[in-house]
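> Quick one, fold the following:
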Amino acid sequence: MEHTPTIRSKIETELKQRGYTFSSFSKISGINRGTFSTMLNSNPPKPISVRQMDLITKALGYPEGWLYELYIDECFYEGKGHWKRIKPFLMRCVELGRKDCIRRVLSRLTEDLSYVSTVFEFAEELHEAGKEKEAIPFYECVVENERYHHSERLAISQFRLFSCSLNKDLENNRQQAIKFAPYRKNLPESHQLDALLKLANVYYQVDDCETTIRYTRELEVIATNIYQQQIQARLRKREVKPLNTERHLIVYYGQAYLTQGNAYEKQGLYKKAMEFIPYYANLTDFEGLDEVGMLEARKFEMWAEANRLNLEILMGDMTNLPAYVELIRNNPQEILLGLLTILESANTYNYMIDEYLILFGENINEFRDLRTNISYYKTNYNLANYSRFFLELSRYYFNKGNYSEAIDCMLNSLKATSQLNDKAYYIKSITLLFEKYKDHSTHEQRTEYEKVIKAVENNIKEMTF
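This next block holds a predicted model:
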């Protein structure tokens, strides 16, 4: 029968092969000779700490994490989990990316379900330290082993996993939102604010306006309730407890109304969308604003003015188009959406906007690179806007008879779409425009078209498996 090596037998073998005594190894490792002796020779032997294991590893010249797979037994000495040894070991495994050891420790640890709460607390500690991705296996462990379906701990773990799962793949985001949504009401109110804002954003991006509105209404109710509670606390001279949220309360309050309006705008209900602007236009009067809150309130003021002009233009009122152009020029982050509004209106009401395309020519050229930035929502909404922008720009050029430029814009729209895995835009873009005007395309454009189509089709195939 083959003998299974233990962590102590491996260390003893190394010492013998290199001719070390306890005394000589103590000097190079920094571990007290007596302590080192009790680790190997006492009966029972003294447990080895992960710090001591790392000192032994360094002294023997092995890479960090040597014998970690054997060290797991040290964490469960005499068959019991010892959190004082397990926690430092898990932290080192996180630092070294030893997911294999993490999985094995969690599997053994949760044989006793009383440790689920401890695992959750460890995951939250990682999250607070900014190690969101590293915390994922621990939240997954909680989800797999939590006994109570309506527990707050389970809801928070599901929320953390949902937040980490968001990316530029809109279909992925929608599926993750469907999976998480049933847990939202079991979250603490502060977490509900973050969860509802992210849920609303996901559904807004996939053009599910009805669901977007449902979640923004929930957000409106909770944000308003919390705000009223804070007002009452101040009136009664009570302490206003700080919210454990990712953003300032004013952001959730304002976004509840702004996003509802945007969802109605997306449906072409411009007059209905206009009704929401007064609710976030003057938030500088919001009670309890600190410096950050005041900055957020001023953002909403700017967005309110931009959205008012935006809706007027979409309804065909071009009176304030110069003012709108000036506003987006002064707020570069609004240029993409601002130009999209102008293009949609120009295509709907058939007027020329060449002067504005020239004015923003440098910006449009930058858009062609499809540069993206990960947003607060952990998604890449710019890609969806690039797709829409170049689709509208191609329509504008097609209407003018500028086929070469129109097809180039069409290809830019498809490139953005292919990165989004957005089948709806794929069908819309191909069937309505390129196929209609392909006889006007060059050989190079048709080659590029086929290349992008393959990328889109491959993404769709991956989504079906």
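
> going forward, measure contacts and count neighbours with C-alpha atoms only.
Will do.

> how close does residue 98 get to residue 57?
Using CA to CA, to the nearest Å, residue 98 is found at 16 Å from residue 57.

> where do the strands sit along the stretch 201-350 of the chain?
Per DSSP state E, counting those that start in this stretch, the stretch 201-350 of the chain carries no strands over any range.

> just so I have it, where are all the helices in it?
209-235, 249-266, 270-274, 278-281, 291-314, 321-330, 335-349 (DSSP state H, counting those that start in this stretch).

> got the contact list for the fourth one?
Read it as helix 278-281. 254, 257, 258, 300, 301, 302, 303, 304, 305 (CA atoms under 8 Å, 6 or more residues apart in numbering).

> which parts of it are buried?
The neighbour-count check on helix 278-281 (16 or more other CA atoms under 10 Å) flags 279, 280, 281 as buried.

> Over to the fifth one?
Along helix 291-314, the positions that meet the burial threshold by neighbour count (16+ other CA under 10 Å) are 293-294, 296-304, 306-314.

> Check the second one too.
Applying a neighbour-count criterion of 16+ other CA under 10 Å, one finds 249-265 buried in helix 249-266.

> Would you agree residue 388 is in contact with residue 340?
Yes. Applying CA atoms under 8 Å as the test, residue 388 and residue 340 come out as touching, 7.5 Å apart.

> which residues sit in contact with residue 38?
45, 46.

> Please tabulate the helices of the stretch 201-350 of the chain in CSV and include distance to residue 400 as additional columns.
Shown next, in CSV, are those (distance: least, CA to CA, whole Å):
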stretch, distance to residue 400
helix 209-235, 32
helix 249-266, 26
helix 270-274, 27
helix 278-281, 38
helix 291-314, 20
helix 321-330, 21
helix 335-349, 10
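
> Also this sequence, please, to line up against the first:
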Amino acid sequence: MPVVNRSLRWEIEDQMKLHGYNINQLAELTGINPGNLSMALNGISRSMTINQLDALGKLFGKVPGWLYELYTEECISEEKLSRPRLVPYLVRCAEVGRNDCIDAVVSRILESPKNVNIIFSAAEKLFHKGKHKESERLYEDVVSAVKDSFSEMLSMSHYRLFAISIQSTDAEKNWKAVIRFDPFRNRLPENHQLDALFQLARVCFSLKKWSEVEEYASELEVLSTTLCSEEKLVPKRHPVYYYGMGLLYKAAIAEERGLYELSKKYVHIYANLEWSEPLDESGQKEVKQFEIWGKANLYTLEVLSGNEGIINEYADYLASLNRLNDVVMGLIAIMKSANT
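Predicted coordinates for the structure are as follows:
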């Protein structure tokens, strides 16, 4: 019996015969343009897309990822790589768990280091689709392949890996993520730097790494005011939020160290935030939120400082809140002060 070399088109034609479909029926049932489908199956000028292959596989009752190991012939030839084919192919391989195909294709792509941006693009698409775990291995491939330590693609890959890692509740893992990402924080595109510093400060605060929190908080203050005038930058939140958070973290650290008067100074500043430019609606909302936090935290600091005369007023304030967590934290502050 003769041995048939498997190919994408041979497998599809075999399924067409098995199900009794001609090209027009196949096109109608899958929603693929008949002309495009005909050219794709006959190898005339147009390659098959991964979405078309998925549509065919679904019609034939195949599992997701069907024939993906053969799809590389649509993406890579001896002469060149097809970026428009490879990026969605890598994305789909990651989504359906065809890691064997990813490994095979990545090794081919990285035969020329300049093509690493294909892998990065696929990782970014996965990340923005919320497929963080699936994007992780591709970002790791980028980190391994890029040798220029000041490459924006390298710094962004480290930032994404940091963001993925800190979703864990494992303190040791989160600290390792901070250490790994820290050298790249100032090499990020400017519109990502503020949120990166905030996340570093947030994680280190949860880990009680006060010196690191203080460093990142100071950088937040400076950078938020430096970048606020650059209209092209679009951080996740208004720059005034990051400025306020820098002050809030400094106040929190001073409180942790028992420096209540110093903490009050920081709280007074973020509770009455002033900005160098007129604030839009989002900026005004941020300022209002810091005003609310500031009022609650000043009550806490007064109690911790031993101001017994304010306890009834503070208790009334806590009773007016609808946020259970804030009430609990306030009661803890009163108990702590009483015990002291």
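
> out of the helices of the stretch 201-350 of the first structure, nearest to residue 90 of the first structure?
Proximity to residue 90 of the first structure (CA to CA) singles out helix 249-266 among those, at 35.1 Å.

> Quick check: the closest one compared with the second structure, mean distance?
When the second structure is superposed, helix 249-266 of the first structure averages 0.9 Å from its matched positions, counting by mean CA distance after the TM-score superposition for the first structure.

> now the angle between helix 209-235 and that helix, please.
150 degrees (axes from the mean of the first three to the mean of the last three CA atoms, to 10 degrees).

> so helix 249-266 of the first structure matches what in the second structure?
Under TM-score structural alignment, the match for helix 249-266 of the first structure in the second structure covers residues 239-256.

> which other residues reach the matching stretch?
194-195, 198, 201, 210, 213-214, 216-222, 224-225, 227-228, 260, 262-267, 269-270, 273, 275, 283, 286-287, 290, 301.

> Buried ones among those residues?
For those, buried by 16+ other CA under 10 Å: 194-195, 198, 201, 210, 213-214, 216-221, 224-225, 227-228, 260, 263-264, 266-267, 269-270, 273, 283, 286-287, 290, 301.

> TSV for the contacts of helix 278-281 of the first structure, including distance to residue 322 of the first structure?
Below are the contacts of helix 278-281 of the first structure laid out as TSV (distance: CA to CA, whole Å):
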residue	distance to residue 322 of the first structure
254	27
257	26
258	23
300	21
301	19
302	16
303	17
304	17
305	14
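
> so how far is residue 163 of the first structure from residue 105 of the first structure?
From residue 105 of the first structure to residue 163 of the first structure the distance is 25 Å (CA to CA).

> Give the buried residues for the strand or helix carrying residue 12 of the second structure.
Assigned by DSSP states H and E, residue 12 of the second structure belongs to helix 8-19. Across helix 8-19 of the second structure, burial judged by 16+ other CA under 10 Å covers 8, 9, 12, 13, 15, 16.

> what separates the second one from residue 66 of the second structure, distance-wise?
When you say that, I think you mean residue 9 of the second structure. Residue 9 of the second structure is 13 Å from residue 66 of the second structure, by CA to CA.

> any residues in contact with both of those two?
Joint contacts of residue 9 of the second structure and residue 66 (CA under 8 Å, 6+ apart) do not exist.

> The closest residue to residue 122 of the second structure other than its chain neighbours: how many residues sit nearby?
Excluding its sequence neighbours, the residue lying closest to residue 122 of the second structure (CA to CA, 6 or more residues apart in numbering) is residue 87, at 5.0 Å. The number of residues packed around residue 87 of the second structure, counting by other CA atoms under 10 Å, is 20.

> which SSE is the alignment partner in the first structure of residue 87 of the second structure in?
Alignment note (TM-score structural alignment): residue 87 of the second structure maps to residue 87 of the first structure. Take DSSP H and E as the rule and residue 87 of the first structure turns out to sit in helix 83-96.
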